[in-house]
Structure formats: structure tokens, C-alpha cells
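**Q** attaching a predicted model along with its sequence, questions to come.
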Amino acid sequence: MLTSFEGIPVDPALEIIALTDTSWRICDTTVAPTDPGGLLAYIERDPEGFDVIMLRPGVTESAHTDCLAAALSLINSRRAGAPRA
């Protein structure tokens, strides 16, 4: 279980999968790996910070944060507030 990522504490319900040195896929560990609803977001580092694309059924949101901790917090807060089927 990942408890921190790049020195940032991580909610155990988030799985961070490196795609490249500057991009990550974020999944919800409480959802079956075969359920597409478990894919929460993508994060990509750019020169100004972090671009975040958050995915929910029927909704895609994008945001920009200045640090990785803020990006993960944003994703986790959206995950916590998402209605469960």
C-alpha cells in the first residue's frame, strides 16, 4: 500500500500509476480493477505546475494546480464527494 508519493502523504484509496516521468494515472482502490469507474484522473506535470483531468461518468473536469499535493487533494476530495452506485 502506497502511503506517500514523492514525499506527499497519499490516501490509501488512491492508486498512483506512473505513465511517464511527468504523468500519472490515478485510480480508486475501493473499486474493482475491471470497473471503469475506478479511473479517477490523469495528472501531468508542466513548467507551471500540474494539469489534472478528473473523470467521472458523464463528466470530465480539468484543473491546474501549483503542486502535486494540491492535485492529489483535489482528486481525493472529488472521489470522496462522488455519488456511489
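**A** Structure's in. What do you need?

**Q** C-alpha from now on. contacts and neighbour counts both.
**A** Fine.

**Q** list the contacts for residue 75?
**A** By C-alpha atoms under 8 Å, 6 or more residues apart in numbering, the contact set of residue 75 is 40, 41, 54.

**Q** take this one as well and set it beside the first:
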Amino acid sequence: MPLIIAIFVLSLLKYLEVGFLEPVSWWWIIGLAVFAFLWFEFFERMLGLDKRKDHAHFEKMRKERIKRSFDTKKK
């Protein structure tokens, strides 16, 4: 997500021709966007990062559910 926000901010600053981005070519920003696309569509899946995040989230939910279940039985 930070990569997408950075691309958006850089595009906006380049469009408005602010500061150091005025002489920078649009190809650098387009290249960054292509890199982000390739990362999220291919490399993240190849490395298993998308599944790892999902598993960690569901594991946390499972532990919280078990904890709530045992806490309510004790009362």
C-alpha cells in the first residue's frame, strides 16, 4: 500500500510540476507503477507473501475466538 500511495503522490507532484520532480521524466513514474503492478500480480504470489499474510490474520482471529470461548465458559 505505501508503494501505491507513493506513486499517487509522485504523479500528482509531477503533474503540478512541483520542486525536484519538474525535470524528472514521466517514464520514471510509469516505471514505478509497472514495478508495483508486477510486484502485486506476480512476485508477491511467487514468494508466498500474500498467503502468509492471510494465514497470519486467520491464525490471530482463531486464537482470539478460542480465548473468548474459554473466557465465557469460566464465568
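**A** Structure received. These figures come from a predicted structure and were not determined experimentally.

**Q** next, the TM-score between them, please.
**A** Once superposed, the chains reach a TM-score of 0.31 (TM-score structural alignment, normalised by the length of structure 2), with 34 aligned residues with a C-alpha RMSD of 3.0 Å.

**Q** and the contacts of residue 75 of structure 1 as CSV, adding neighbour count and distance to residue 77 of structure 1?
**A** CSV is the format used below for the contacts of residue 75 of structure 1 (neighbours: other C-alpha atoms under 10 Å; distance: C-alpha to C-alpha, whole Å):
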residue, neighbour count, distance to residue 77 of structure 1
40, 22, 11
41, 24, 12
54, 20, 11
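
**Q** with secondary structure and distance to residue 8 of structure 1 added, can I get those in TSV?
**A** Putting the contacts of residue 75 of structure 1 into TSV (DSSP: H, G, I helix; E, B strand; the rest coil; distance: C-alpha to C-alpha, whole Å) gives the following:
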residue	secondary structure	distance to residue 8 of structure 1
40	strand	18
41	strand	17
54	strand	19
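
**Q** want to try JSON lines for the residues you listed, with distance to residue 15 of structure 1 as columns?
**A** Formatted as JSON lines, the contacts of residue 75 of structure 1 follow (distance: C-alpha to C-alpha, whole Å):
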{"residue": "40", "distance to residue 15 of structure 1": "10"}
{"residue": "41", "distance to residue 15 of structure 1": "11"}
{"residue": "54", "distance to residue 15 of structure 1": "14"}
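
**Q** good, we can wrap up now.
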